[in-house]
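# Next come a sequence and a model predicted from it.
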Amino acid sequence: MIKIGLVTVLYKSDDVLEDFFKSLSLQSFKNYHLYLIDNSPSAETDNLIEILSTKYPLTSYTHVKNTSNDGVAKGNNQGIKLALNDNSDFVLLLNNDIDFNQTFLLDEMINYAISNNENLLIPKIYYHGTRKIWLAGGKIHKYKGYASHVGYNKDDSEVYNSIKYFDYAPTCFMLISRKVFEAVGLMDENYFVYYDDTDYLARAVEKGFKVCYLPKLEVFHKVSFSTGGGESLFSIYYLNRNRVYFVRKNYPFLVRQIALSHTILTRLIKYLIYKKDEKKTLLKAIKDGFSIKITQ
């Protein structure tokens, strides 16, 4: 029987865990193991997980308590390695600030993957509590150095209801076959957070894989719950630092120069409208992005 390892990274996630546990407990597919990689462990979280696992029974889970917050990429790698060592056929990387009501969701993803020899699969993802799309596929814009979501902020419509293939999607909810990890390896831990999935998908596409979008399947995302939003100092730093690093790492000379030029020019516009702390954070981000030693 096919086995899935579910990997989610916790960071001060107590407020969203009940919906997460409830969604998993309702799934008709039961041959999974959940790896809770906790970057902010506490006695309160321990107690909450015990309560929720009783209220919303799961097949099985492991709660890994890290002594420091070393980021999403490293946390995902911890869970991926545990899942592969436990002989999982697929790994589902998923946020915990999500919920999903379709009891057949995991069954459908697995069945489609097996029947059609697919290795990377995503559902349609809405903003939580709405029918407004957060994700219906994705695309990497290599000459600009960033990735975008198809359907972002759009009302759902028939346009987004066809099975399609893409070269990018975030790992908010992505089913990945063992074959992909064997060919591509693990995530680049230099990213900490943001662009770790962009980098991974760029590497997977280079190996011939593609992302299959299944619009029948639905997930609801409580966006930016753990990171403070797109324009927090935290996000300004990591989005910009990692964008520069991503371009330096993944593209040949000419594409790299074009993408870096576009990035710097658009950051200059941001700099002119930012407040003092934001300006300082942006400058440090760009400097650090050029300083990171390229790995993998």
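Structure received.
# From here on, just use CA atoms for contacts and neighbour counts.
OK.
# Can you give me every residue that contacts the most centrally placed residue in the chain?
Nearest to the mean C-alpha position of the chain, by C-alpha atoms, centre = their mean, lies Thr171 at 2.5 Å. Applying C-alpha atoms under 8 Å, 6 or more residues apart in numbering, we find Thr171 in contact with Leu93, Leu94, Asn95, Asp197.
# also this one, for the comparison:
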Amino acid sequence: MQYRNMQKPIFAMVLQGVIVYLAPMTVSPPQIGVAIVAYQSAPVILACLESLFRSEGASLRVVVTDNACTDQTVDLIRAWALENADRVTFQEAVLGEISVATADLTLVRSPVNGGFAYACNTGLRLLTPIEGLDLFWLVNPDCEVLPDTAAQFIRGASQGEFSLMGGRTIFRNNPDIVQTDGGRVSRLTGVCKSVNWGVPLRQAAMPSDTEIDFITGANCVASRKFIEAAGYMVEDYFIYYEEVDWAFRRGALPLRQVPEAVILHDGGTVIGSGSLNRLPSPFSTYFNSRNRIRFVRRFMPTALPLAYAFILLQSLRNVKRGALPQAKAALAGALGFKPPANVREFVAKSAWDHAFTALVDRP
């Protein structure tokens, strides 16, 4: 009799357990960490953040490194975070105050502009301690991502081991034109070329994984395995060639192309990189030439004579077209001379040790 009285509660407990087991489980979307370098990014940073936090099929942990901005970038990020507090958690810290990004959006303020790799590494060092986070996405502040871009990268990562992964980067103001589908490096001169740059979208065939040498740092996903093997970015370039150097340290881990992962990018909005209809600024030309020599010396030293010759030829062409400041900047950069005034004025004096002194490297 006592046994019969126990049957009902036991049966109820078993039934409850079965229901709980069979009930649909809430599955969190896959995570991806995002590192953004902000420098004088007030006109573009909010559009970038809005697009990232509209991502579908992925959970993002975003770190913005304020590279000593003097415009309204920091204030705009704070205001945006406050306005969106119901859907995005936020934390802010001075560099060195925290060791891990615990919020959806983290703003880290650096007292000095240490360059692109310095700021990228700041973000990456706050993201890599997060358990279960194995993808680390570098996104420029003048980029906007599509709602499925992050999910496409996650899908691409599921196809096997890789070092760096890229998608299709198109011009934000001219979205029918490709900006880059990955990059190639000349083994003769060290010159980098963006694949399909300026090619109409419908005519641009995406190169295969083995047809490129690097992924643009404006839109690049690194795997945890790659970072553990190759380390973080080398910081002595200041700007340009950091992602190329990184890719050349990938060892046997392949690059990966994900054509469906699309991002819109302005490109060179602050520093004056060349575009479809403008010459590179002297600032851009100086660092590009200097860092090309540094890269070639590290990875293909036998090409140094041709690398110097090519920069000289470029400088002569600039003189012929009336771009004398660019010509002077290119030669100064390649030869390790003091940067011209129109280059120095773009870098705060507090950052000169990062930008200039540590980079002077005569042949």
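Cool, got the structure. Keep in mind that what you see is a predicted model, and the values were worked out from it rather than measured.
# that older thread, please narrow the contacts of Thr171 of structure 1 to those residing in helices.
Those of those mapping onto helices are Asp197, per DSSP state H.
# By neighbours, which of the contacts of Thr171 of structure 1 wins?
Leu93 (22 neighbours; other C-alpha atoms under 10 Å).
# Val91 of structure 1 pairs with which position in structure 2?
By TM-score structural alignment, Val91 of structure 1 lines up with Phe136 in structure 2.
# post-alignment, the helix or strand hosting that match versus structure 1, mean distance?
Assigned by DSSP states H and E, Phe136 of structure 2 belongs to strand 135-139. On superposition with structure 1, the mean distance recorded for strand 135-139 of structure 2 (mean C-alpha distance after the TM-score superposition for structure 1) is 0.9 Å.
# packing partners for that strand?
On a contact count with 3 or more C-alpha pairs under 8 Å, 6 or more residues apart in numbering; DSSP states H and E, strand 135-139 of structure 2 meets strand 31-38, helix 116-127, strand 219-223.
# Identify all contacting residues around the longest one.
This points to helix 116-127 of structure 2. 33-37, 61, 63-67, 98-101, 133, 136, 138, 232-235, 237-239, 242.
# got the angle between it and strand 219-223?
Angle, helix 116-127 of structure 2 to strand 219-223, by axes from the mean of the first three to the mean of the last three C-alpha atoms, to 10 degrees: 50 degrees.
# quick one: the helices in the stretch 151-296 of structure 1?
Here the stretch 151-296 of structure 1 has its helices, by DSSP state H, counting those that start in this stretch, at 178-184, 196-206, 233-250, 253-273, 276-291.
# if I look at Leu268 of structure 1, how far off is Asp188 of structure 1?
27 Å (C-alpha to C-alpha, to the nearest Å).
# what's the neighbour count on the counterpart of Leu186 of structure 1 in structure 2?
Aligning on TM-score structural alignment places Leu186 of structure 1 opposite Tyr232 in structure 2. Tyr232 of structure 2 has 17 neighbouring residues, counting by other C-alpha under 10 Å.
# How many neighbouring residues does the closest residue to Tyr232 of structure 2 other than its chain neighbours have?
Leaving aside its chain neighbours, Tyr232 of structure 2 sits nearest to Asn121 (6.2 Å; criterion: C-alpha to C-alpha, 6 or more residues apart in numbering). Neighbourhood size, Asn121 of structure 2 [other C-alpha under 10 Å]: 19.
# distance of Asn121 of structure 2 from Gly231 of structure 2?
Distance, Asn121 of structure 2 to Gly231 of structure 2, using C-alpha to C-alpha: 10 Å.
# again, but for Asn5 of structure 2
Asn5 of structure 2 is 66 Å from Gly231 of structure 2, by C-alpha to C-alpha.
# Which residue ranges of structure 2 form strands?
31-38, 59-67, 90-94, 105-110, 135-139, 143-145, 164-171, 174-180, 183-185, 192-194, 219-223, 256-265 (DSSP state E).
# What is the distance between the fourth one and the centre of its chain?
Using C-alpha atoms, centre = their mean, to the nearest Å, the mean C-alpha position of strand 105-110 of structure 2 is found 16 Å from that of the whole chain.
# That one aligns to what range in structure 1?
Residues 61-66 of structure 1 are where strand 105-110 of structure 2 lands, counting by TM-score structural alignment.
# Give me the residues contacting the matching stretch.
Against stretch 61-66 of structure 1 from outside (C-alpha under 8 Å, 6+ apart): His33, Leu34, Tyr35, Leu36, Ile37, Asp38, Asn39, Ser40, Pro41.
# 6 Å - rerun?
Identification of contacts with stretch 61-66 of structure 1 by C-alpha atoms under 6 Å, 6 or more residues apart in numbering yields His33, Leu34, Tyr35, Leu36, Ile37, Asp38, Asn39, Pro41.
# any idea how far whatever residue of structure 2 lines up with the fourth one is from Gln40 of structure 2?
By that I understand Leu36 of structure 1. Taking TM-score structural alignment, the alignment pairs Leu36 of structure 1 with Val64 from structure 2. Remark: distance between Val64 of structure 2 and Gln40 of structure 2 (C-alpha to C-alpha) = 13 Å.
# neighbour count winner among the two?
Val64 (27 against 21).
# got a list of what that one touches?
Applying C-alpha under 6 Å, 6+ apart, the residues near Val64 of structure 2 are Ile36, Val37, Leu107.
# If any of those residues are buried, give me the ChimeraX selection for them.
This is how ChimeraX selects the buried members of the contacts of Val64 of structure 2, with burial counted by 16 or more other C-alpha atoms under 10 Å:
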select :36,37,107
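# From the contacts of Val64 of structure 2, pick the one nearest Ala204 of structure 2.
The closest of these to Ala204 of structure 2 turns out to be Ile36 (C-alpha to C-alpha; 27.7 Å).
# The closest one against Phe136, yeah?
No: the criterion here is C-alpha atoms under 6 Å, and Ile36 of structure 2 misses it with Phe136 at 10.7 Å.
# returning to what we had before: reformat the helices of the stretch 151-296 of structure 1 as TSV; add distance to Gly129 of structure 1.
Shown next, in TSV, are the helices of the stretch 151-296 of structure 1 (distance: least, C-alpha to C-alpha, whole Å):
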stretch	distance to Gly129 of structure 1
helix 178-184	33
helix 196-206	25
helix 233-250	24
helix 253-273	31
helix 276-291	31
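# Of all those, which one comes closest to Asp19 of structure 1?
helix 196-206 (24.0 Å).
# what is the orientation angle of the closest one with helix 233-250?
20 degrees.
# Test my guess that Lys193 of structure 2 contacts Gly183.
Yes: counting by C-alpha under 6 Å, Lys193 of structure 2 does reach Gly183; the two are 5.5 Å apart.
# These two: who's more crowded?
Higher neighbour count among Lys193 of structure 2 and Gly183: Gly183, with 19 against 16, using other C-alpha under 10 Å.
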